[in-house]
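A.B. asks: The following block contains a protein sequence and its predicted model.
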Amino acid sequence: MAKKTSVLATGGAGFIGSHVVVELVDAGYDVVIIDNFENAATDVLQRIARITGTEVPTYAADVRDRELVRHVLGRHGIDVVIHLAGKKAVGESVAEPLMYYDANIGGGIALLEAMGAEGVGKLVFSSSATVYGPGDAPMDESHPVGPSNPYGRTKLMLEEVINDAVLAGKISVALSLRYFNPVGAHRSGLIGENPRAVPNNLFPFVAQTAAGWHDRVRVFGDDYGTPDGTGVRDYIHVVDLARGHVAGVAHLLSGRMQRGHERLNLGTGRGHSVKEVLAEFSRQCGFEVPHEIVARRPGDVAACVANPQRAEHLLGWRAERSFEEMCADHWAFQRAVLRQEAEPAA
């Protein structure tokens, strides 16, 4: 029997990573996870197994541990790496920039060194739309870069490190996938976004407010030049995002890219405002989610929407799930978290 293609997912137990792992397993790949569980619960592994019927080999370790990463790459005969591990809170990155450069840039460099040493040449990198500077939406990949915070700068810097690694022959091919705003959850309700700290992103904060964990949602400004005055963002269902990674892996394995580094937007191409998010969540949960309008937040832009046509052209991928599905699935997962917390301890 021919060996199945093996994929390593660093950060594979996190919100996005767990969905990527599920989609990879469903697509027939052998998957291995490295995650330090700093921002992920260990029970997500059992949840992935319940969804897929497969126990995914997992190493509880930091990607900066070069020798461990080399061991995993060699032992499992890894063909492609998806690098999702890293710190991701914008506000925290402003307060602790050195920690972010150490974790995100240091982790990426250690991974690339291990890949080069083990002869693993294919990489999919979890980047971000925060690499872009301000400007009119929708944004394609030629939009000027100009991140406004250390988190975004680590993503852009690591894209450049990857580019140089390809040019130097340390790895052969890479895709940097620039996410817009991942939301939603797996339809099973078993995996989704459940931040340990107060969420920095709108969807989980709205969901937690609907669940009674916060008294209200603060809407930062209603005087932008948008249809209803509130900020507009391109929200993408996390399952669509995960399937974009599967399409990326297939593209790298197809041989159409012999060498090089492509940067691709993953979004829907359509924006929704803060007020639209609140209205749809209120419809899904059956009551109005409390909120108040406050002053604009420094650094926020009026709109950030993807032009995803390049990803569709190269990968044959496009986002399929609706805005209503994003809100419904996110709320379903939040309700599942509430039920779990209400269950008596065994």
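C.D. replies: Yep, it's here.
A.B. asks: only C-alpha atoms for contact and neighbour calcs from this point on.
C.D. replies: OK.
A.B. asks: mind checking how far the closest residue to residue 202 other than its chain neighbours is from residue 205?
C.D. replies: Spatial nearest neighbour of residue 202, chain neighbours left out: residue 274 (8.0 Å); criterion: CA to CA, 6 or more residues apart in numbering. Distance, residue 274 to residue 205, using CA to CA, to the nearest Å: 12 Å.
A.B. asks: contacting residues for the residue nearest to residue 202?
C.D. replies: Applying CA atoms under 8 Å, 6 or more residues apart in numbering, one finds that residue 274 lies in contact with 202, 219, 230-232.
A.B. asks: This structure: helices as residue ranges?
C.D. replies: Secondary structure of the chain (DSSP state H): helices located at 15-26, 44-52, 66-75, 90-95, 97-100, 106-118, 150-167, 202-210, 238-253, 274-285, 309-315, 323-342.
A.B. asks: who wins for proximity to residue 264 among these?
C.D. replies: Across the helices of the chain, residue 264 has its closest neighbour in helix 309-315 (5.6 Å, CA to CA).
A.B. asks: And the closest one, what does it pack against?
C.D. replies: Using 3 or more CA pairs under 8 Å, 6 or more residues apart in numbering; DSSP states H and E, the elements in contact with helix 309-315 are helix 238-253, strand 260-266.
A.B. asks: Format these as CSV; extra columns: mean neighbour count.
C.D. replies: Shown next, in CSV, are the helices and strands packed on helix 309-315 (neighbours: other CA atoms under 10 Å):
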stretch, mean neighbour count
helix 238-253, 22
strand 260-266, 23
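A.B. asks: Check what contacts stretch 302-310 and list those residues.
C.D. replies: Contacts with stretch 302-310, where a contact means CA under 8 Å, 6+ apart, come from 136-141, 180, 224-226, 230-234, 264-271, 318.
A.B. asks: hang on, the earlier thing: so which of the helices and strands packed on helix 309-315 comes closest to residue 55?
C.D. replies: Nearest of the helices and strands packed on helix 309-315 to residue 55, taken as CA to CA: helix 238-253 at 18.7 Å.
A.B. asks: by contact count, what packs against the closest one?
C.D. replies: Under the contact definition 3+ CA pairs under 8 Å, 6+ apart, helix 238-253 sits against helix 15-26, strand 122-128, strand 173-179, strand 181-183, helix 309-315.
A.B. asks: here's the one I want to compare it with:
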Amino acid sequence: MKKILVTGGCGYIGSHTIVDLVENGFDIISVDNNSRSSERLLEGIEKITGKKVKNYKVDLCDFNDTNAIFEENEDIAGIIHFAAYKAVGESVEKPLLYFENNLVSLINLLKCVEFFKIPYFVFSSSCTVYGNPDHIPVTETTPTKAAESPYGYTKQMGEQIIGEFSHVNDTACVLLRYFNPAGAHPSALIGELPIDKPQNLVPVITQSAIGKLPGITVFGNNYPTRDGSCVRDFIHVSDLAHAHTLALQYLIDKKNKSNPEIFNLGTGSGITVLETIQAFEKVTGIPLNYTIGANRPGDVVAIYANNDKARQQLGWQPEFNLEDILGTAWKWEQKLKEDEKLFTGKNIQLN
């Protein structure tokens, strides 16, 4: 049983990936300072898997505290690195915050990888590295363009840093470029848990539907798309999580053809923001209150994936469709509402 360190393990994608890793026989430890996440999701992981996962409440921007984790766990075989700030709009407003947090933490982690000779490293990248592509769907060989946000730049820089690192170290690396993670674990025991106002479309939809938000703002309807709203590729978070397990095993089995190796993780089809809203209404029967707002700085107009490489080389096959994504997200939102009733009746933040 190989020990794997998951950074950002209390976060949305990190928690779902821990579940998948445990279910596939890996021993997991987590590091997450909970600045934008909740240890509540660790409780959900334990209920789903029967395993209690240890979390180190450490800021990866602190090298000494980060190094101490490796000194205590000398048998770490691999790392899956999620920990980063990820709100596009906030990154436009606070670029230095994003550059410092996302890049210093990565560099500190790679210093430890180098010193402790960790053999496998999987990086959480993003389709934002493609910028506004000239042609869609994008493949792994699609040229990257200027990022549309500082968040996107941190992913581009992160990939470059790992690329240079991998050329002079024996660590085998995979860069996973994912598109728009959404949905929740079918058990409704873990899901997306925004600490502040949600930035992603699906939790905005579910919080609006349940009454936590007054409505939905669609950022622009004048883009050159089917209905004028942005096009995205929504991938169920459990499908995304399983791809990380497959990527790790791919490295362990020494099947990688380059170092680092890149994979797109998306469904291969695009859906507009307005179509997503309409799909939620159809799945749940709940009408949504939405208005059209101004275009949002940092937003890419349209992007979706060609996922042939991940299918062929990783053996990855997305199992959930858009209706599953929206249905599980709504089930999770309802579960959060029920949990709130166990307290004082106030609409509290569960963090």
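C.D. replies: Looks like it came in fine. Note that this is a predicted model, so its numbers are computed, not measured.
A.B. asks: Return the subset of the contacts of residue 274 of the first structure lying in strands.
C.D. replies: Counting by DSSP state E, the part of the contacts of residue 274 of the first structure found in strands is 219, 232.
A.B. asks: Make TSV from the contacts of residue 274 of the first structure and add distance to residue 291 of the first structure and neighbour count to it.
C.D. replies: Converted to TSV, these look like this (distance: CA to CA, whole Å; neighbours: other CA atoms under 10 Å):
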residue	distance to residue 291 of the first structure	neighbour count
202	12	17
219	7	19
230	13	24
231	15	25
232	17	25
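A.B. asks: From the contacts of residue 274 of the first structure, pick the one nearest residue 329 of the first structure.
C.D. replies: Comparing the contacts of residue 274 of the first structure against residue 329 of the first structure with CA to CA places residue 202 closest, at 15.0 Å.
A.B. asks: separation between that closest one and residue 346 of the first structure?
C.D. replies: 34 Å.
A.B. asks: likewise residue 89 of the first structure?
C.D. replies: 34 Å.
A.B. asks: Which one's more surrounded, the two?
C.D. replies: Applying other CA atoms under 10 Å to residue 89 of the first structure and residue 346 shows that residue 89 carries more neighbours, namely 15 against 3.
A.B. asks: Map the more buried one onto the second structure.
C.D. replies: The pairwise alignment with the second structure assigns residue 89 of the first structure to residue 87, based on TM-score structural alignment.
A.B. asks: contacting residues for that match?
C.D. replies: 151, 199.
A.B. asks: at 7 Å what do you get?
C.D. replies: residue 199 (CA atoms under 7 Å, 6 or more residues apart in numbering).
A.B. asks: Tell me which of the helices and strands packed on helix 309-315 of the first structure lies nearest to residue 283 of the first structure.
C.D. replies: When these are compared for distance to residue 283 of the first structure using CA to CA, the nearest one is helix 238-253, at 20.7 Å.
A.B. asks: Aligned to residue 102 of the second structure, what sits in the first structure?
C.D. replies: Alignment note (TM-score structural alignment): residue 102 of the second structure maps to residue 104 of the first structure.
A.B. asks: from what I can see that match touches residue 152, true?
C.D. replies: No. Applying CA atoms under 7 Å, one finds residue 104 of the first structure not in contact with residue 152, separated by 10.4 Å.
A.B. asks: Can you report how many residues lie near residue 106 of the first structure?
C.D. replies: 17.
A.B. asks: Just give the nearest non-adjacent residue to it, would you?
C.D. replies: In space, and not counting its chain neighbours, residue 106 of the first structure is closest to residue 64: 6.6 Å by CA to CA, 6+ apart.
A.B. asks: OK, contacts around the equivalent of that neighbour over in the second structure?
C.D. replies: Superposed on the second structure with TM-score structural alignment, residue 64 of the first structure falls opposite residue 61. Applying CA under 7 Å, 6+ apart, we find residue 61 of the second structure in contact with 101, 104-105, 108.
A.B. asks: Which of the residues you listed are still contacts in the first structure?
C.D. replies: Among the contacts of residue 61 of the second structure, the contacts conserved in the first structure (both residues aligned by TM-score structural alignment, their matches' CA atoms under 7 Å) are 104-105, 108.
A.B. asks: how much space between residue 333 of the second structure and residue 101 of the second structure?
C.D. replies: 29 Å.
A.B. asks: and residue 8 of the first structure, which of the helices of the first structure is closest to it?
C.D. replies: Nearest to residue 8 of the first structure, of all the helices of the first structure, is helix 66-75, at 7.6 Å by CA to CA.
A.B. asks: The closest one packs against which elements?
C.D. replies: With contacts defined as 3 or more CA pairs under 7 Å, 6 or more residues apart in numbering; DSSP states H and E, helix 66-75 of the first structure has these neighbours: helix 106-118.
A.B. asks: name the helices or strands packed onto the helix it packs on?
C.D. replies: If contacts are counted by 3+ CA pairs under 7 Å, 6+ apart, helix 106-118 of the first structure sits against helix 66-75.
A.B. asks: Return the set of buried residues in the helix it packs on.
C.D. replies: The neighbour-count check on helix 66-75 of the first structure (16 or more other CA atoms under 10 Å) flags 66, 68-70, 72-74 as buried.
A.B. asks: Thought residue 206 was touching residue 330 of the second structure, still the case?
C.D. replies: Yes. Judged on CA under 7 Å, residue 330 of the second structure makes contact with residue 206 at a distance of 5.8 Å.
A.B. asks: close enough to count as contact, residue 41 of the second structure and residue 192?
C.D. replies: No. Using CA under 7 Å, residue 41 of the second structure is not in contact with residue 192; the gap is 9.3 Å.
A.B. asks: Skipping its backbone neighbours, what lies nearest residue 234 of the second structure in space?
C.D. replies: residue 180 (4.6 Å).
A.B. asks: surely residue 193 of the first structure meets residue 15?
C.D. replies: Yes. Contact criterion CA under 7 Å: residue 193 of the first structure and residue 15 qualify, at 5.2 Å.
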